[in-house]
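> below is the sequence, then the predicted model.
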Amino acid sequence: MCFAALEKHWLSDRISGIVPDMEKKIIKKLQQAVGKANLLTSLEECSCYSYDASGQNFMPDAVALPESTAQVAALLRLADEYRFPVIPRGAGSGTTGGSLPVHGGLVIGFSRMHRILEIDPENMIAVVEPGVVTGELQAAVKKHGLMYPPDPASLKFCSIGGNAAECAGGPSAVKYGVTRDYIIGLEVVLPNGEIMRTGVRTEKGVVGYDLTRLFIGSEGTLAIFTKLILRLLPLAEAKATFLLSFSSLAQATGLVAKSLTAGLMPCTLEYMDRTAVQVVRDRLSNSLPEETAALLLVEFDGSKAEVEQQGKLFAEFVQQEDCVVRRAESEEETQELWLARRSIAPACLSLRPHKISEDVVVPRSRIPELVRFVEQLTQELELIILTFGHAGDGNIHVNIMVDKQNEQEYGKGLKAKERLFERVLSMGGTLSGEHGVGITKSPFLSQELDETALSVMRRLKGLFDPHNILNPGKIFPV
């Protein structure tokens, strides 16, 4: 067992025989910081932290499982002293490799820092540790008549800290926004072990630079979250869910912008193409028309009066469209529809053993153009590519299905990714709406950001982390 960065640092000016002794010394100090039982060093234990949903593997040298801010700070002071990499990790549900130890080093897992520290119903805030599971927080605040709106598809197991690091979104973003809109304050540990608090517990606060927003979405490269102050909203009184089946893909995607400009305000507006529908068809008890080329899942929430009005306006609006409309008649039926939608990502692996998962965003009015382009790629490159996702805000997930053991097919998949990115940027879009950059998108960063912006970002990284300790190799191309 050896710390890759430490070995390079020490071997540059010392004899190799010293390195094992230094490793033992560091291991002992790490054990003192978190407790011997909470420092994992065996191959079997560390392998559990070597992968995420991107499908890539990088073995850490050790894994620490702290239970307090003080322990996190102690770990980072050691990293600053001995110059080894530290990689913060939530539930490992990310798809861009953001939590992978690409240069070895110490992974810090937050499964023991999973407490909801406070729910304040009067001021509608919650204070949580980073390991809190998103769905469990939603269930907890619901008991107080409140809601935490961000709802990524992996909400049953993803963590708030990971959501904050990637600025996760989800289906409700079209109405409620994304994770950064609900984090109003943070406690973080900097790479040198210093503890800092940012933000407020109030609705307003403009004292100093907005460091809270800077850290959200920074993918663990600037600081490590140890507490998060979250803004909550009153729980919606009522909800209405509609499923629309279309025989025309263009008609389904074209309806997205039309519905929003018609004065309708759904809390979710989700899209699924034919292939996406096929992989989850068995999860729907009511059969769909055989000619179904696309589905829209549309939901309204609010007061009973608001939902009734919006539901009525929507029913009148879609009468003009050539589609089959189904309204969920019970909470069970609503949950069934959502289960099918949230199952697409894992279910599509029945088509091919691997996927290149992208989460591009384009202006809503250009979704039909994007989907047509993907259809062309599918035919031209002879690949299986499915599109689905958060059409209400233009965030379309494009899953390119491949078998990595088939070099020709995998090569075509990578080519499809490159061409997809080129087209998205030419349409005024962005390469990621919620998955982040990590390592899978970093080679393409300069296509979206100009050199001045990249230079400023690198300087910010250097200011917070001069020794490149936190999550090295992420975001910026190496």
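Received, thanks.
> all contacts plus neighbour counts: C-alpha atoms, from now on.
Fine.
> not counting its neighbours along the chain, what's nearest S248?
Once flanking residues are discounted, S248 sits nearest to A293: 5.6 Å by CA to CA, 6 or more residues apart in numbering.
> contacts only, for that neighbour.
Taking CA atoms under 8 Å, 6 or more residues apart in numbering as the definition of contact, the neighbours of A293 are S245, F246, S247, S248, L249, D273, R274.
> pretty sure the first one sits in a strand.
It refers to S245. Yes: counting by DSSP: H, G, I helix; E, B strand; the rest coil, S245 is found in a strand.
> my guess is Q31 contacts N38. True?
Yes: with contact defined as CA atoms under 8 Å, Q31 counts as touching N38 (7.3 Å).
> need the contact partners of the longest helix seen in the chain.
In the chain, taking DSSP state H as the definition, the longest helix is helix 407-426. With CA under 8 Å, 6+ apart as the contact definition, helix 407-426 has outside contacts at 356, 360-362, 370, 374, 377, 381, 383, 400-404, 430-431, 448.
> in addition, the following structure is provided for comparison:
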Amino acid sequence: MRTDNGLLATLTDALGKDAVLVDPDVTSSYRRDMMPLAPHGTPLAVVLPADTAQVQAVVRACGAAGVPIVPRGAGSGLSGAANAIDGCVVLVTSRMNEIVEVDPDNRLVVVQPGVVNLDLRGAVEKHGLFYPPDPSSYDWCTIGGNLSTNAGGLCCVKYGVTTDSVLGLDVVLADGELLRTGRRTVKGVAGYDLTKLFVGSEGTLGVITQATLALRPLPQAPGTLVAAFPSVAAAGAAVSRVVREGIVPSLMEIMDATSIEAVEAHLKTELGAGKGCAALLLCQSDSGGEQARRELSAIEQVCQDTGADLVHSTFDLAEGQMLLAARRAVLMALEEYGTWMTDDVCVPRTRIADLIAGCERISAEVGLRIAVVGHAGDGNMHPTIIYDPTSPGEFERANQAFHDILAVGLSLGGTVTGEHGIGKIKREWLEREIGPVGLRTHRAIKAALDPGNLFNPGSMFSME
């Protein structure tokens, strides 16, 4: 086994001095993502490879030295999946930011993992095409991180999550060999679906160095509907009926009273909800023309039938963008109350109101503000806990609330993560959700692909 100095010399020879960072003042910024609860350590080094060959060199060098590798994108994660562990090498893919190919005829794009989500969307729009996954951090998160956590976003109700847009991957395995999965064709069932195995694996099975992604025709400018409800139950009933009637908006978001209050104060505007509003439903249709009008009209009728106090629809693009900007601004608005810690649970769409009620109960029990926003179209909710980080008591209560919310989500037939991933903060919850046989299967796959347990060890689950 090589010494640390020997490993650093090997990495420097392979990548160049400017791509191997060891100054603690520099590497400290790569230690953790945006989840304050998740544990993190001190890396031996941070490396910034520029291509697949350099990733292979890093993997082989670390493998020979027995040093763990933690792959990292932009650090926008909310589960600690990219957090360093003591003595590891953090492999940052930000320099691998090339859009390799856009193929309009086959509606696909080939990208490196460091491409920013918003930059990809802008690049393919020039060809009249659309890359659907849009996490809330889409203006700075990278495709590699999206792939590693199987990220979602606001448009999942119609377009699905990241894995639904992935055709194939290039992955560097633990022995340094390059695996190519998937294909460029629309259909293909040859062998196991290894592409889906790596999407959402949080860097525990290999390092993704390139992805072939499916694109869609650029949708029409959306029409937007907002509905204010006197109770969360009424809003939940509207969501259930929209789903039952087969209406598929491109976006269907819900905001509770705490979120509405925060956004209105932050943006210094009124969303038209009124003082008695307990929940706001925000929907869009990008189907275009008469079909979009029919979809929004049908949703408007559902909202009225389920007791909405106010329903407003618009095809004015600026007004629709303002309403959507209000939804995206929730986390920034909550920062004015204190530090936020956002959870991520997904429940059956018929149980959204029950989850929000559970969060209200937990808020009262711990004495902390909890705001709930989420993707009502697929049941993925983001309860966000506000606390004072300088108060140990409040941090402990926020931690308790975070885990109590997960328990409520599971009790409602849900899952402990809809899009943020398990990371280093929900490992015990993964075991509770999938059970001992599921955990044993995960460990067997991990052992087969990473026998030295060097890829992001301790993320998702332990090998013990």
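Now that the structure is in, tell me what you want to look at. Please read these numbers as outputs of a predicted model, since none were measured by experiment.
> can you give me the TM-score here?
The TM-score (TM-score structural alignment, normalised by the length of the second structure) is 0.95; 458 aligned residues with a CA RMSD of 1.7 Å.
> re earlier: what lines up with the residue nearest to S248 of the first structure in the second structure?
For A293 of the first structure, the aligned position in the second structure is occupied by A278, per TM-score structural alignment.
> name the element Q304 of the second structure belongs to?
Q304 of the second structure is part of helix 289-305 when elements are defined by DSSP states H and E.
> on contacts alone, who are the packing partners of the next helix or strand after that helix?
Read in the C-terminal direction, the helix or strand following helix 289-305 of the second structure is strand 310-314, with elements assigned using DSSP H and E. For strand 310-314 of the second structure, the contact count by 3 or more CA pairs under 8 Å, 6 or more residues apart in numbering; DSSP states H and E identifies strand 223-229, helix 289-305 as packing neighbours.
> which residue range of the first structure does the shortest one align onto?
When you say that, I think you mean strand 223-229 of the second structure. Aligned using TM-score structural alignment, strand 223-229 of the second structure spans residues 240-246 in the first structure.
> what does stretch 188-205 of the second structure give?
Taking TM-score structural alignment, stretch 188-205 of the second structure hits residues 205-222 over in the first structure.
> where does stretch 411-419 of the second structure end up in the first structure?
Stretch 411-419 of the second structure corresponds to residues 426-434 in the first structure, going by TM-score structural alignment.
> pull out the buried residues from that stretch.
When burial is assessed from 16 or more other CA atoms under 10 Å, stretch 426-434 of the first structure yields the following buried residues: M427, G429, T430, L431, S432, G433, E434.
> same thing with stretch 323-341 of the first structure?
Taking 16+ other CA under 10 Å as the neighbour-count basis, stretch 323-341 of the first structure is seen to contain the buried residues C323, V324, V325, R327, A328, E333, T334, E336, L337, W338, A340, R341.
> got it, and stretch 106-117 of the first structure?
When neighbours are counted by 16+ other CA under 10 Å, the buried residues of stretch 106-117 of the first structure are found to be L106, V107, I108, G109, F110, S111, M113, H114, R115, I116.
> end-to-end on it?
In stretch 106-117 of the first structure, first residue to last residue: 27 Å (CA to CA, to the nearest Å).
> so how far is it from its chain's centroid?
Stretch 106-117 of the first structure sits 18 Å away from the centroid of its parent chain (CA atoms, centre = their mean, to the nearest Å).
> one more: stretch 139-150 of the second structure?
With CA atoms, centre = their mean as the basis, stretch 139-150 of the second structure stands 7 Å off its chain's centre.
> give the aligned range of that stretch in the first structure.
Using TM-score structural alignment, stretch 139-150 of the second structure corresponds to residues 156-167 of the first structure.
> list of residues touching the matching stretch?
By CA under 8 Å, 6+ apart, stretch 156-167 of the first structure touches 89-93, 129-136, 178-180, 215-220, 225, 228, 434-436.
> mind checking which of those are buried?
Neighbour-count burial within these applies to 89-93, 129-136, 178-180, 215-220, 225, 228, 434-436; the criterion is 16+ other CA under 10 Å.
> which ones among these map onto strands?
When DSSP state E defines the strands, the subset of these inside them is R89, F225, L228.
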